[in-house]
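Undergrad: model this:
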Amino acid sequence: MDTKQSSIIDELTWRGLVKQYTSLERITSAQQNKAGVYCGFDPTADSLHVGHLIPITLLKRFKLFGFDPIALIGGGTGMIGDPSFKSQERVLQTAQQVKVNTDAITKQLKGIIPEVKFANNYDWLKELTLLNFLRDIGKDFTLAYLLNKESIKTRIETGLSVTEFSYTILQAYDFYQLYQNYNCQVQIGGSDQWGNITSGTDLIGAKVGRDQTKAAGLTINLLTKKDGKKFGKTESGAVWLDAQKTSVYEFYQFWFNQDDLDAYQMLKFFTFLSQSEIEDLKTKADAQPQLRLMQVKLAEEMTLFVHHEQGLKSAQNITNAFFNGDLKNLNDEELKVVFHSIPSGRISSGSFLIDGLVTSKAAGSKREAREFLQSGAISINGEVINDENFVLSTDLALNHQYLFIKRGKRKFFGLDLKTRK
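TA: Just a heads-up that it's a prediction; the model follows:
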């Protein structure tokens, strides 16, 4: 990352991140004064996913350009849920679940971006009575103003409760609180947050004076993939930042499996590589596309950022083991990751391999399993097996538990032979 850029706006612009901002002058002033900048994270789940990585990396980018970044955890607003551009009303979570999610994502964020400050809007929203909310905040918003918000307007016909209708006012109040108590002058978010962000800048202007306010907002482009599919989704679902939900190997592979055009864009959106480093990498990748240089670098940078050196090392070990077809040198934890990252099943020691092939989904039927065995397409932990009467044993298993079946050159399947009481 080249912090010699004249401003954070210049940096975000060449990366293709800037969508809108309310005032270039105020953002520039905030950078010069090392003021606060914040982004909110509502605890809708007990882990963030790769879609959150743009705002997470944004906070670090602002830090590198002299700002004082704040990650705001929505322990209060999470009780309601942001209705912005959602097709229907959110199902409210219990207070207990919101607390669990809040604690989980706070810990997660602190592990990824420990250099930023943290705040929780529950700390001030819990003190806000209904009467104070109506008198001190509600009076600064008109119905016409709120109904003109695109995020609200799109939900009026399908139904919008007063609860969700009030969300944008609460988020505006968050910005006001941070502005007053944390010297926070800039709010950032995805382009779907423009209405909420401008509600905040307008509320601060109403409170401190339109000619006195230093508050500004900036939104970033939402990443869209070349094929039009939603970023961050795979056939198996969301790609989580929690290694217990998405293993370090699967996380690494998510980035490695991007095509060239998407990988190039993601290097700009997500990594801290400089413009010249990315362009040099693209030139080399164009000359030797078979090496997938951009994808390798993207996978390394993002796995290192989220899961640190140990996570990257583990992901690389597993990737190399799959590529070489030899899983014997993986440690116990890596073996577990491999097992849960491939089609697998559980079967008793002493069962026939032919049954294990069907159980693990390596074969669709016993007839197909026999064909695979007869053609020499099946190997167990690196050893080719063609005997359809072969019996499975824990003596053959790695860690006395796992059998890894390779079908052909690249298809892996797993069997758990562990005996349980």
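Undergrad: Going by C-alpha atoms from here, please, whenever you check contacts or count neighbours.
TA: OK.
Undergrad: If you count residues, where's the longest helix of this structure?
TA: Determined from DSSP state H, the single longest helix within the chain is helix 293-324.
Undergrad: Identify each buried residue in that one, please.
TA: 293-307, 311-319, 321-322 (16 or more other C-alpha atoms under 10 Å).
Undergrad: cool, and stretch 254-269?
TA: 254-256, 258, 260, 262-269.
Undergrad: Looking at those, which two lie furthest apart in space?
TA: 254 and 268 (16.7 Å; C-alpha to C-alpha).
Undergrad: Could I get the full set of helices for the stretch 301-421 of the chain?
TA: For the stretch 301-421 of the chain, helices defined by DSSP state H, counting those that start in this stretch occupy the ranges 332-341, 353-359, 366-374.
Undergrad: Quickly compare those and say which is most buried.
TA: For those, the largest average neighbour count (mean count of other C-alpha atoms under 10 Å) is found in helix 353-359, namely a mean of 23.
Undergrad: what angle separates the helix or strand hosting residue 282 from helix 293-324?
TA: Element membership of residue 282, judged by DSSP states H and E, is helix 275-287. Interaxial angle of helix 275-287 relative to helix 293-324 (axes from the mean of the first three to the mean of the last three C-alpha atoms, to 10 degrees): 60 degrees.
Undergrad: this one as well, want them side by side:
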Amino acid sequence: MLDITEIREHPQRVERALAKRAVHIDLTAFLALDEKCRHGKTEAETLRAERKKISREIAQQDPAGPDAIAKRAEATELGDRLTTLEEQLNGLTAERQAFLDQLPNLPDEDVPSGGKEQNQVVREHGTRPDFDFEAQNHVDLARRLGLIDYERGVKLGGTGNWVYRGNGALLEWALLNFFLETHVRDGYELILPPHLLTYQAGYTAGQFPKFAEDVFAVEQGPAGPQRFLLPTSETALVNLHRDEVLPEAELPRKYVAYSPCYRREAGSYRAADRGTLRGHQFNKVEMFQFAHPDASDTAHEELLARAAALVETLGLHHRITRLAAEDTSAAMAKTFDVEVWLPSINAYVEVSSVSNARDYQARRGNIRYRPETGKPAHVHTLNGSGLATSRLVPALLEQHQQPDGTITVPAVLQRWLGCESLTPAPNR
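TA: Just a heads-up that it's a prediction; the model follows:
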């Protein structure tokens, strides 16, 4: 949620920032509504103070006396006015909050305007693989090596699902073990969150109310999904300290979580989406930080470096891209994507998004820190995939394929798979 003080004091600046997302809005009407809310709140406080004063005066008088009777009548009239005013104020406040809930975060100054065509490549690592043999695509490789069963995945769960099996399951689990072991070793606390979350969890993350249709709802309520399957561990992790005040000395709080991610998006018949590139369920390790505002940018750089280092250790050619404002998710102020090269589609695919929400999520979740002096202030929240596997596995298969049809297993994964290369599995 945006800082309402920022909107009041710098409405034109807010309008310009939102325009970078193609959200064109005139805040004049909202500011008038806000003024009504503030005026109504002041009037209500005045009426409450007057009623308390009258109550004290009545207590000092003869209950049956004419002055006390008149004062009680005045108190009743004040109470009726206050009730009417509070009903009006509740309606105005709800209208103001509904408007704020629909506004996305303000993109940082260095975030380019526009859609994904304006994304900026920051740097590349390594060179694209150049095969001197007829390279295969990841779907054919996975089938021939017996790593992924696409047909039985559809049979079990419908389109957008697959089954890892044999060495494919071991490869998936090796990646998750490698990621978690690395993050825990470096000081991130491991969290295994529930897969069912409440509406308030989705609201704090910035998913609700605007994007409620994007999740798998288990229970519906008046405001939207009362419980839903988590679309990413970030949605759970950002709520760990909801309605809490953290000691300043404990910042940053660093967490890492593993979970499947459940998305309503479906696969397609396009080459760019086939196999495991897009589906309803995939595995992801998520990094998350609750950071001091002054250390927010440093935390963002750390998370990005961690995600990129994992891809580099796996021996994959990749690049870092700064997302343009319209391609940045609504709750985030800035996002960098780590993208691996997929030869079969001649394109890069994202395996990690590393984002800084500034205080947007913290305001929605009332997450603050207490400095040694001064009042509590909102923390900054940051997240980064570390990493997602459904696009990483295709990149591993394609970039590490050999002329004899085998796949070289990265050295860091070999102890979990017990082999240096993946070879064809028996027919099943």
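Undergrad: tm score of chain vs chain?
TA: Taking TM-score structural alignment, normalised by the length of the first structure as the basis, the two superposed chains have a TM-score of 0.22; 156 aligned residues with a C-alpha RMSD of 7.1 Å.
Undergrad: Now render the helices of the stretch 301-421 of the first structure as JSON lines, adding distance to residue 37 of the first structure.
TA: As requested, the helices of the stretch 301-421 of the first structure are exported to JSON lines (distance: least, C-alpha to C-alpha, whole Å):
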{"stretch": "helix 332-341", "distance to residue 37 of the first structure": "37"}
{"stretch": "helix 353-359", "distance to residue 37 of the first structure": "53"}
{"stretch": "helix 366-374", "distance to residue 37 of the first structure": "59"}
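Undergrad: so which of these comes closest to residue 103 of the first structure?
TA: helix 332-341 (25.0 Å).
Undergrad: angle of that closest one against helix 293-324?
TA: For helix 332-341 of the first structure against helix 293-324, the angle by the same axes, to 10 degrees is 100 degrees.
Undergrad: Quick check: which helices or strands does helix 332-341 of the first structure pack against?
TA: helix 248-256, helix 293-324, strand 402-407, strand 411-416 (3 or more C-alpha pairs under 8 Å, 6 or more residues apart in numbering; DSSP states H and E).
Undergrad: Who are the contact partners of residue 92 of the second structure?
TA: Neighbour list for residue 92 of the second structure: 33, 36-37 [criterion: C-alpha atoms under 8 Å, 6 or more residues apart in numbering].
Undergrad: Excluding sequence neighbours, find me the nearest residue to residue 147 of the first structure.
TA: What sits nearest to residue 147 of the first structure in space, not counting adjacent residues and going by C-alpha to C-alpha, 6 or more residues apart in numbering, is residue 153, at 5.7 Å.
Undergrad: Please enumerate the helices of the second structure.
TA: 4-9, 11-19, 28-59, 66-102, 138-144, 150-157, 167-185, 199-205, 233-237, 296-313, 360-365, 392-399, 414-417.
Undergrad: so which of the ones you listed gets nearest residue 219 of the second structure?
TA: Among the helices of the second structure, helix 199-205 sits nearest to residue 219 of the second structure (C-alpha to C-alpha), with 9.7 Å.
Undergrad: Same question for the closest one: list its buried residues.
TA: 199-205.
Undergrad: Which residue ranges of the stretch 151-300 of the first structure form helices?
TA: 162-165, 167-181, 194-208, 248-256, 260-270, 275-287, 293-324.
Undergrad: What helices and strands are in contact with the second one?
TA: Using 3+ C-alpha pairs under 8 Å, 6+ apart as the contact criterion, the elements in contact with helix 167-181 of the first structure are strand 184-190, helix 194-208.
Undergrad: Return the most buried member of these.
TA: strand 184-190 comes out most buried of these by mean count of other C-alpha under 10 Å, with a mean of 25.
Undergrad: name the helices or strands packed onto that one?
TA: helix 24-32, strand 36-41, helix 53-64, helix 167-181, helix 194-208, strand 216-220.
Undergrad: 7 Å instead, please
TA: Contact here means 3 or more C-alpha pairs under 7 Å, 6 or more residues apart in numbering; DSSP states H and E; on that basis strand 184-190 of the first structure packs against strand 36-41, strand 216-220.
Undergrad: burial measure for residue 163 of the first structure, as a count.
TA: 13 (other C-alpha atoms under 10 Å).
Undergrad: ok, now how distant is it from residue 125 of the first structure?
TA: 14 Å (C-alpha to C-alpha, to the nearest Å).
Undergrad: re the thing from before, can you lay out the helices of the second structure as a markdown table showing distance to residue 125 of the second structure?
TA: Converted to a markdown table, the helices of the second structure look like this (distance: least, C-alpha to C-alpha, whole Å):
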| stretch | distance to residue 125 of the second structure |
| --- | --- |
| helix 4-9 | 39 |
| helix 11-19 | 32 |
| helix 28-59 | 47 |
| helix 66-102 | 38 |
| helix 138-144 | 21 |
| helix 150-157 | 31 |
| helix 167-185 | 20 |
| helix 199-205 | 32 |
| helix 233-237 | 27 |
| helix 296-313 | 8 |
| helix 360-365 | 32 |
| helix 392-399 | 14 |
| helix 414-417 | 23 |
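Undergrad: Just tell me which of those helices ends up closest to residue 338 of the second structure.
TA: Per C-alpha to C-alpha, nearest to residue 338 of the second structure of the helices of the second structure: helix 296-313, 6.5 Å.
Undergrad: Which strands or helices does that closest one pack on?
TA: strand 347-356, strand 380-388.
Undergrad: Of the ones you listed, which stretch is the most buried?
TA: The highest mean neighbour count among these, using mean count of other C-alpha under 10 Å, belongs to strand 380-388: a mean of 28.
Undergrad: tell me the angle it makes with helix 167-185.
TA: Going by the same axes, to 10 degrees, strand 380-388 of the second structure makes 150 degrees with helix 167-185.
Undergrad: who does strand 380-388 of the second structure touch, helix- and strand-wise?
TA: Using 3+ C-alpha pairs under 7 Å, 6+ apart: strand 380-388 of the second structure touches strand 281-291, helix 296-313, strand 347-356, helix 360-365.
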